[in-house]
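J.: fold the stuff below for me.
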Amino acid sequence: MSEPTTQPQDAAVDPAPSAPASAVTADPAAVLTDRAAALDSADPLRAVRDRFALVPDEVYLDGNSLGPPTTQVMDRLSDVVGREWGRLGIRSWDGSGWWTAPERIGDRVGALVGAAPGQVVVGDSTSVNVFKALVAAVRMAPDGRDEILVDAATFPTDGYIAESAARMTGCTIRAVAAEEIGAAAGERTAVALVNHVDYRSGRLNDLPSVTAALHAAGALAVWDLCHSAGALPVALDGDGVDLAVGCTYKYLNGGPGSPAYLYVRRDLQPRFDSPLPGWNSHADPFGMAPAYAPADGALRGRVGTPEILSLLALDTALDAWDGVDVADVRAKSLALTDFFLESVTALVPPGRVETVTPLPHAERGSQVSLRCANSGEVMRTLTERGVIGDHRSPDVLRFGFTPLYTRFADALRAARVLADVLEGTP
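T.: Coordinates of the predicted model:
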């Protein structure tokens, strides 16, 4: 196995000037400690960390799976349960804004993924929204287009849903590497489902170029933003994306099982024919008509009664973004992952890990994946020692770097503990 390389390529951020070679040779850990302190001191996002309820003396690098709660969420949920539900009861659908929460909170999510208001609705799970988006895309496709392309490295559920959607719509399905999807699209392609960031490797796929290539072939693009929303800039409107989905419990910190979101580009909304028409997306939801008539706009993405407790927890979690520039988030993400990789190279015994995540910034999300032997046992030991990441079979350690609360000192501690664990692991 090769030693991880950490020299940034196509760097957007230079985290700090390198220390003299003699100093690194003498005591690399001390040099890295000084650099981490300097970087944390200069971090424009350092105060945002106080908005999160973090476990003391723990390095939480699993926000790419489940983000921690914000400090305000418990008070908000207590008020929702005790007052809005407990005292106002059904009156809260109007009086507390419950009924309009899916689109109101959808607009807040939309602001983080480059979507103007009126195009994002929050509700259901990512899997359900993938199904809606794919079937609706096939229904919008011209006659004769009966192929669905799917990212070959996609999260398994996306693949399962795509296969089911293909069976139900009479389409064939073809798995293609994400970087080859644009070239693979042809005259029979109706839609392609692509992950913006690969969940296992952390590879960032080229959303603008793939979308443009799909459009040139006459196909629609559905993007899964689960591992990019809240971690890096996304420009759904600017890049002409047709439909997009994503979860809210990772980098958006909405809580376990918090509802997902669905983006439908404004000009496509009149043609969006949901395969799950529910009373919440009816033009007259309380008319209880036997025939379905879809509402206008992004409301067509709704199905049933909104998940109010989870929705309002997410609403409060999004307050952590007040005053935060996504460009600063991306700059810190790249600097953090560069610094972690540099620390791993300096401290981990040579040959014990191999970097899976791409090194060029243009190809990297906000996680670092390392391949190593006995990765499951290694991650269990890391967790016992207060460094929380996760393991993906068969041999990948994943470390997610959420810039809103992760410090450079955390990245260094994680590399140090990893080095110690690997020193004592066969």
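J.: from here on, just use CA atoms for contacts and neighbour counts.
T.: Noted.
J.: which stretches in the stretch 1-150 of the chain count as helices?
T.: For the stretch 1-150 of the chain, the helices defined by DSSP state H, counting those that start in this stretch cover 21-26, 28-42, 73-79, 92-95, 101-112, 126-140.
J.: and the third one, which residues are buried?
T.: The one in question is helix 73-79. Neighbour counts over helix 73-79 (16 or more other Cα atoms under 10 Å) mark 73, 76, 77 as buried.
J.: quick one: closest of the helices of the stretch 1-150 of the chain to residue 281.
T.: Judged by Cα to Cα, the one of the helices of the stretch 1-150 of the chain that comes nearest to residue 281 is helix 101-112, at 11.2 Å.
J.: what comes into contact with the closest one?
T.: Under the criterion Cα atoms under 8 Å, 6 or more residues apart in numbering, residues 115-123, 229-230, 233-234, 261, 263, 298-299, 306, 308, 311-312, 315, 318, 326 lie in contact with helix 101-112.
J.: same thing but at 7 Å, please
T.: 116, 117, 118, 120, 121, 122, 123, 229, 230, 261, 315 (Cα atoms under 7 Å, 6 or more residues apart in numbering).
J.: picking up where we left off before, so for residue 384, which of the helices of the stretch 1-150 of the chain sits nearest?
T.: Taking the helices of the stretch 1-150 of the chain one by one with Cα to Cα, helix 28-42 is closest: 22.3 Å.
J.: correct me, but residue 138 touches residue 190?
T.: Yes. Proximity of residue 138 to residue 190 meets the contact threshold set by Cα atoms under 7 Å, at 5.7 Å.
J.: please give the structure of this sequence too, so both can be compared:
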Amino acid sequence: MPPLKTRERLSEVRYEIRGELARRARELEGQGRTLIKLNIGNPGAFGFRAPEHLQRAIADHIHDTDPYTHQQGLPEAREAIAAHHRRRGTPNASPERVFIGNGVSELIDISLRALLNPDDEVLLPSPDYPLWSAATILNDGRPVFYRCNPENGFLPDPDEIESLVSARTRAIVLINPNNPTGAVYPRALLERIVAVAEKHRLLLMVDEIYDGVLYGDAKFEPLAPLAGNLPCLSFSGLSKVHRACGWRVGWAVLSGDPTACGDFHHAMDLLGALRLCANVPGQFAIEAALDGGDTIGPLCASGGRLFEARRAVIESCEASESLRLVAPAGALYAFPGVAGAAAEGFDDHAFALEMLETEDVLIVPGSSFNVPYRNHFRVTLLPEPALLREVFHRIDRVLQRHAGRARSPGEVSRAAVA
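T.: Next up is the predicted model:
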């Protein structure tokens, strides 16, 4: 038989977080190699557990989890989410405007499918979390990237965002706190982006899955209260702040003028109904998560494991002649850049493959996050601090080899004599 043809637009989709390098890592593990895998922000893989009171909430209701529930989610879970957003100041936050999904990933796909017609445009950050651009493409839209450059602390320029708006633009996407850079957006910046969306009548879509993962004096500003009556879709879930990735529990809250949002609300409801409902057991943990005690704050404070892991990465980059880092203010990642002699002729994908083959370390090339440059890479902050220091020792060892090859023979000779 001739080979089955696949959808042509899949050729435009990239997701290197679980792509070619991850497949090669599985091959090496099959050969008996022990790898340090820093490609995915998966707390459970690094010894973190979902809080006990969330586990207990599911266990106590397991006898209620056999039937389908409403396509938008359990009523009591949606009420807990709506109440959480009302405490934040989200306008028109009600259970009817909450959608629970199998993780934020499913809800991103559903929301873009509800919004886009062929060739509609979505403004996305560069770097982005590549699911956003992939979902835009696979729902027949076109991603248009606005820059979040390292020299600006990975923060976007609202004037550039506005310059990219066209007659086909439908939405502006924000990721705050940011994956992969760890940037946390200040209120004044968010207000300027809201003004652009209001001027051009665009939907705001904000991925706030890391809203409680903050370091130092960083402050999270939810977007919906700033958006007011402007249509805004806010995404969050249990995966990161509550360390329950495998439960696949995410939610989206639609805020703003109910009249303006009515058709979009019905479209999301229809698409949710077509997949019947989201995972039911995990939904019983939502109320416990949002109304229980803070379990992420101590991990992010000085002496906490995530704080100290971040410190290990920052200090390792400061000690390296070849690395530059905008210190992450939030989220679970760092996005170092390669500089100096090691950056000459540097290719991030080749470097990631070399790290895997020669140093048993799996990282993600920066270009996988839709940036035009090829001198960055992403690591997760989830390992123990000592392990991260060892990882960066190996990274620096490889970069020193790159820097040595970049120097002229005379420079290498003089360095050896010195």
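J.: so after superposing, what's the score?
T.: Laid over one another, the chains give 0.57 as their TM-score (TM-score structural alignment, normalised by the length of structure 2), with 310 aligned residues with a Cα RMSD of 4.6 Å.
J.: farthest pair in the contacts of helix 101-112 of structure 1?
T.: Farthest pair in these (Cα to Cα) is 118 and 230. Separation: 19.3 Å.
J.: so those two - more neighbours on which side?
T.: Using other Cα atoms under 10 Å as the criterion, residue 118 of structure 1 and residue 230 rank with residue 230 on top: 26 against 18.
J.: what's the match for residue 316 of structure 2 in structure 1?
T.: In structure 1, the residue matched to residue 316 of structure 2 (TM-score structural alignment) is residue 344.
J.: hmm, its match is touching residue 415, no?
T.: Yes. Contact between residue 344 of structure 1 and residue 415 holds when scored by Cα under 7 Å: they sit 5.2 Å apart.
J.: and these two? Which one has more around it.
T.: The residue with more neighbours, out of residue 344 of structure 1 and residue 415, is residue 344; 27 against 23, by other Cα under 10 Å.
J.: contacting residues for the more buried one?
T.: Contacts for residue 344 of structure 1 (Cα under 7 Å, 6+ apart) come out as residue 415.
J.: what about it, which helix or strand?
T.: Using DSSP states H and E, the element containing residue 344 of structure 1 is helix 326-347.
J.: grab the nearest non-local neighbour of the residue positioned nearest the centre of structure 1.
T.: The residue lying closest to the centre of structure 1 (Cα atoms, centre = their mean) is residue 227, at 2.4 Å. Residue nearest to residue 227 of structure 1 in three dimensions, not counting chain neighbours: residue 197, with 5.5 Å by Cα to Cα, 6 or more residues apart in numbering.
J.: please apply the same query to residue 395 of structure 2.
T.: With Cα to Cα, 6+ apart as the criterion, residue 395 of structure 2 has its nearest non-adjacent residue at 7.1 Å, and that residue is residue 355.
J.: surely that neighbour meets residue 361?
T.: Yes. Using Cα under 7 Å, residue 355 of structure 2 is in contact with residue 361, at 5.5 Å.
J.: if we can go back for a sec, okay, the angle between the helix holding residue 344 of structure 1 and helix 101-112?
T.: Helix 326-347 of structure 1 and helix 101-112 are oriented at 70 degrees to each other (axes from the mean of the first three to the mean of the last three Cα atoms, to 10 degrees).
J.: ok, and what's touching stretch 263-279 of structure 2?
T.: Here stretch 263-279 of structure 2 has contacts from 68-73, 100-102, 110-111, 114-115, using Cα under 7 Å, 6+ apart.
J.: select from those residues the one having the most neighbours.
T.: residue 100 (31 neighbours).
J.: find the nearest non-adjacent residue to the aligned partner of that one in structure 1, please.
T.: Correspondence of residue 100 of structure 2 to structure 1, assessed by TM-score structural alignment: residue 122. In space, residue 122 of structure 1 comes closest to residue 261 once its chain neighbours are excluded; the distance is 4.2 Å by Cα to Cα, 6+ apart.
J.: check contacts around residue 187 of structure 2.
T.: Residues in contact with residue 187 of structure 2 (Cα under 7 Å, 6+ apart) are residue 221.
J.: am I right that residue 154 of structure 1 is in a strand?
T.: No. Assignment of residue 154 of structure 1 by DSSP: H, G, I helix; E, B strand; the rest coil gives coil, placing it outside any strand.
J.: and it, what's its match in structure 2?
T.: In structure 2, the residue matched to residue 154 of structure 1 (TM-score structural alignment) is residue 128.
J.: likewise residue 226 of structure 1?
T.: Residue 226 of structure 1 maps onto residue 209 in structure 2, by TM-score structural alignment.
J.: roughly how far apart are the residue nearest to its match when sequence neighbours are not counted and residue 221 of structure 2?
T.: Nearest residue to residue 209 of structure 2, sequence neighbours excluded (Cα to Cα, 6+ apart): residue 236, at 4.2 Å. Look at residue 236 of structure 2 and residue 221 of structure 2: by Cα to Cα, to the nearest Å, they are 14 Å apart.
J.: more neighbours: the two, which one.
T.: Shown here are residue 236 of structure 2 and residue 221; by other Cα under 10 Å, residue 236 has more neighbours (23 against 19).
J.: elements contacting the helix or strand hosting the more buried one?
T.: Taking DSSP H and E as the criterion, residue 236 of structure 2 maps to strand 232-237. Packing partners of strand 232-237 of structure 2 (3 or more Cα pairs under 7 Å, 6 or more residues apart in numbering; DSSP states H and E): helix 103-115, strand 203-207, strand 250-255.
J.: in JSON lines, list these along with distance to residue 417 of structure 2.
T.: Shown next, in JSON lines, are those (distance: least, Cα to Cα, whole Å):
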{"stretch": "helix 103-115", "distance to residue 417 of structure 2": "56"}
{"stretch": "strand 203-207", "distance to residue 417 of structure 2": "54"}
{"stretch": "strand 250-255", "distance to residue 417 of structure 2": "59"}
